[in-house]
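[1] here are the coordinates; sequence isn't available:
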């Protein structure tokens, strides 16, 4: 084997300094990294101060650091390293926690940010991040050292490199550059073509930067939006290095770019998530795989009354009783099952630090994870105490209505039936017009009872809806409408989605209303509207001053009317989510229009 072959196969070692105050975890990480790749040699330090001393004595290829450490934290340590070693790869490897740490880390310019996990996959991922960071730095150093044309080698950065000749105005492209702009076979382009590859709003600034580099001989750095041939815009972090001839004149510019699109997108995504959480009015929490709070929003802190430091690291038993904790664990089991839902919603009672229990709606899901290692859960708590109280009040009102219906149906109807029987006996014994008046009064009371029971028992409820053919139901209801010579005309073949029995009540009440007010020879028409139907008659009509009052309970213009028929009609309409309006028909008579009706298919 030749010497060149031996050198090409030589393993290039990667020296890593791991700064971690938990010495056991630091040793474990070193073991896994060195087992993952025999390129790695890992040294450890238990504080940032010790880490700085190690770097001063012998700079590593990459620094991996925890965030929460006594004395100087991870970001402060990073800034101290950057002051002396501006290009040394630095990876923040810290426990699960605040999105704000990740955002601050990326904003500060760390090479990468990685959260610790509970499985061995985290070390594989960390090893890959280290390799990528070190490879990028070494490529940059190699290009800087060689100072050669980039036709022969890749420039630093995943976008490759380029060289601009001042005299000819041409740009030589490396293979990486040609690949990113979609011109794999074109090794040379003009300056104008090169600038045109970028966003129109960036081109003037690019031209100024190139001119400044030629005139001052100083290295330039900026970020621009590349628009390659495939149309997929990329954000390029560009470093431009002047090549100075012996006479001090800049004859060439060399550029190295790094595609930071994904990094910016991650930063924007973190900012978006942070904004979303801050905009939520519900209380937000995050639990780790051991069921301990790792994040709580300001709303949750305010809801439970404990300070944030007390909540973080605690389990939900701090604010929930044993039954509520078991219920949450049951729903978490559903989420983790192979065929379980993505989220669950259930009711839970929260016990704040001070004050009465709070009834909440808990909307919970699990954090994304790979493999079999569960990473924790996230959820929101919404205070529904007032809603529950309103529900209980409605239940109490319904109970009172049921009691009222019982009294009406039994305690009033029975005496009326007795009075009606006695009246018939009296009419058999003697003939008196006064007895006829008594009979009419008893009939009216029976009608009032029937309508009151309908209102009390049905309320605004709608049962199961089904396809209902209006013509069939209208004909059926007309058979029970006393009307002598009254006529029904059906001018629709619509089939709508409705509660059959409630719609039957609607038609019966509208038909009786038309006959009672329009006369025994009235014609009642059921017709079709664009989003509903109407019931009209050719009777005397309804005066304008009565339009606003006819749906009020007890309002009637007929001597023998109860005043509840149209009230029942309106409740049935509203229970379905429809609307009802009274207008004049073509014959200037009454027309009831029901709209917002869903057609059945």
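    Cool, got the structure. Note that this is a predicted model, so its numbers are computed, not measured. Numbering: from 1, shown residues only.

[2] C-alpha from now on. contacts and neighbour counts both.
    OK.

[3] Tell me how many other residues crowd residue 91.
    Neighbours of residue 91 under the rule other Cα atoms under 10 Å: 24.

[4] what do you get for the one 3 residues further on?
    When neighbours are defined as other Cα under 10 Å, residue 94 has 20 of them.

[5] A further structure is provided below for comparison with the first:
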């Protein structure tokens, strides 16, 4: 059998000591070990020689047949002096004592001589040796760890990296040479509760635990942060001292992002000025925010136990349930109802409840929504109704109590015109006509806010010409620029808008004014412009105010009426400079009919 003479062997070879006092001829299996690369074998034939050689050190594994060496006594003698030495028992002895010793005194392995043919037995013996050799075991373990997709690291007893796999390097952006041998703090490993990441391993050791799990943050080479779940196991140590740890990391950055988003949503819900709720498919509260507790006077546990029926009036609850049913039937995603909430103290609070259906996997799974206190809105509505009533009353007074005397005055003036010829009659007639215009404008301003706008598609150009014929301006000229198409508008309101703009042009640009109407280019709307002096930029907002006029015959209400009627349609009006320097009144926001 080959042996290493004079104790010399390659530095990177595993030294195997073979001891067998009963063999006269070389065993084929042990002889085959010498052919293994990286293995140096030395053979001895006595127990004492073996003990002396082991005492000299530099042996990585003992292969022996204890049958002629003293049996298990020899094995116990070796283990007592060399507790960590790997031992392979290669013998024909199948006594229970030998098998028990192998089982109880690792690292150790057993192979019975004579099993299998020579080649098979050689391979079996090598497998046993390879299994217990620390170098071979380490190589296998490292190869296995490198196949794991999760980052793996090993920290020594003092906290330095002794191993990191490729996945760890890829995750952190550091190369292995930068990490191994350096303190684990190089990657700023910190527990999410703020402790230094290595404190967890120490706590495991102090509690006598072998493994545990902790969430940590890792600082990456590019300055980023990686959130991980660290599965930590303490390294075994025969002297019961802390020897370090091995950790397997799972990237939980996506989960942490979702958790932070959820926390932000929860903060928004809790801080919302409106009540927010979630109902399950049976209609019971799944979740409510603190504002719901404030609105109802019930605490969260009461609302979750008793449901919406405990805080809504019967009529409102029925309306609420009917709306959910209507949404499901019509396949509409959301809706709303108004009603009254009844507090724990018995007070009624006017509310608007908005309802959104929730589906999971295509099946209805409940609703979410907002409950808003509309006390102020309802009060404003009532106040507007009271104001509208007063305006209607005022309009009646203006229409009846002022117009009747005016009609009498106009009738008397006509009779007087038949009896006398006086230069004072024409001014009096103009004054009465102006008074009639003022009354008409005041009635328009008073009543238009209380009348619903009923838009429908109108052929715009015919309406323009019909309105123009009602304007007193025999010397004025109207032109239409291009096709005017159709406009969605309330006919009477649009007619009044055009009439006031036409009259404004005649009054301020002169009796021979030319008025042009057209659709806007690049904007949704239309314009009415004249060739008069225009409106100075500083007055372009003022012209729409009540009472503003630069004409002796103007009432000061015409353009304000235009603005109010335009706004009633949801449009906007402004003054610009026309193509010929005059005033261009531009109405925008007009949708296509």
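    Arrived safely, thanks for sending. Only a predicted model underlies this, so the values are computations on that prediction, with no experimental measurement involved.

[6] residues contacting residue 287 of structure 1?
    Residues in contact with residue 287 of structure 1 (Cα atoms under 8 Å, 6 or more residues apart in numbering) are 293, 294, 295, 376, 377, 378.

[7] Using the three-state scheme, assign the third one.
    The three-state assignment at residue 295 of structure 1 reads strand, by DSSP: H, G, I helix; E, B strand; the rest coil.

[8] Quick check: the residue lying closest to it once chain neighbours are set aside vs residue 515 of structure 1, distance?
    Excluding the flanking residues, the one nearest residue 295 of structure 1 by Cα to Cα, 6 or more residues apart in numbering is residue 286, at 5.0 Å. Distance of residue 286 of structure 1 to residue 515 of structure 1, given as Cα to Cα, to the nearest Å: 66 Å.

[9] Over to residue 292 of structure 1?
    With Cα to Cα as the criterion, residue 292 of structure 1 and residue 515 of structure 1 are 71 Å apart.

[10] Also residue 360 of structure 1?
    Taken as Cα to Cα, the span from residue 360 of structure 1 to residue 515 of structure 1 is 53 Å.

[11] And these two? Which one has more around it.
    The neighbour comparison of residue 360 of structure 1 against residue 515 (other Cα under 10 Å) goes to residue 515, with 23 against 20.

[12] any idea how far the more buried one is from residue 589 of structure 1?
    Taking Cα to Cα, one finds residue 515 of structure 1 at 12 Å from residue 589 of structure 1.

[13] Which helix or strand contains the residue mapped onto residue 359 of structure 1 from structure 2?
    Taking TM-score structural alignment, the alignment pairs residue 359 of structure 1 with residue 350 from structure 2. Take DSSP states H and E as the rule and residue 350 of structure 2 turns out to sit in strand 348-360.

[14] Give me the mean deviation of that strand from structure 1.
    Strand 348-360 of structure 2 differs from its equivalent in structure 1 by a mean of 2.9 Å after superposition (mean Cα distance after the TM-score superposition for structure 1).

[15] Buried residues of that strand, list them for me.
    348, 349, 350, 351, 352, 353, 354, 355, 356, 357, 358 (16 or more other Cα atoms under 10 Å).

[16] Please name every helix or strand in contact with it.
    Counting contacts by 3 or more Cα pairs under 8 Å, 6 or more residues apart in numbering; DSSP states H and E, strand 348-360 of structure 2 packs against helix 314-330, strand 334-342, strand 363-373, helix 375-397.

[17] hmm, who's touching the third one?
    Translated: strand 363-373 of structure 2. Identification of contacts with strand 363-373 of structure 2 by Cα under 8 Å, 6+ apart yields 274-283, 292, 295, 349-359.

[18] Check the shortest one too.
    Counting contacts by Cα under 8 Å, 6+ apart, the residues outside strand 334-342 of structure 2 that touch it are 296, 310-313, 315-316, 319-320, 323-324, 327, 348-357.

[19] 7 Å instead, please
    Residues outside strand 334-342 of structure 2 that contact it (Cα atoms under 7 Å, 6 or more residues apart in numbering) are 296, 311-313, 316, 319-320, 327, 348-357.

[20] SS state for the residue nearest to residue 295 of structure 1?
    Going by three-state DSSP: residue 286 of structure 1 is strand.

[21] Counterpart of residue 477 of structure 2 over in structure 1?
    Counting by TM-score structural alignment, residue 477 of structure 2 corresponds to residue 487 in structure 1.

[22] what about the closest residue to its match other than its chain neighbours, neighbour count?
    Spatial nearest neighbour of residue 487 of structure 1, chain neighbours left out: residue 523 (4.6 Å); criterion: Cα to Cα, 6+ apart. Residue 523 of structure 1: 18 surrounding residues under other Cα under 10 Å.

[23] Let me see the contact set for residue 523 of structure 1.
    486, 487, 488, 537, 538.

[24] Repeat the analysis, applying 10 Å as the threshold.
    Going by Cα atoms under 10 Å, 6 or more residues apart in numbering, residue 523 of structure 1 touches 485, 486, 487, 488, 489, 514, 515, 536, 537, 538, 539.
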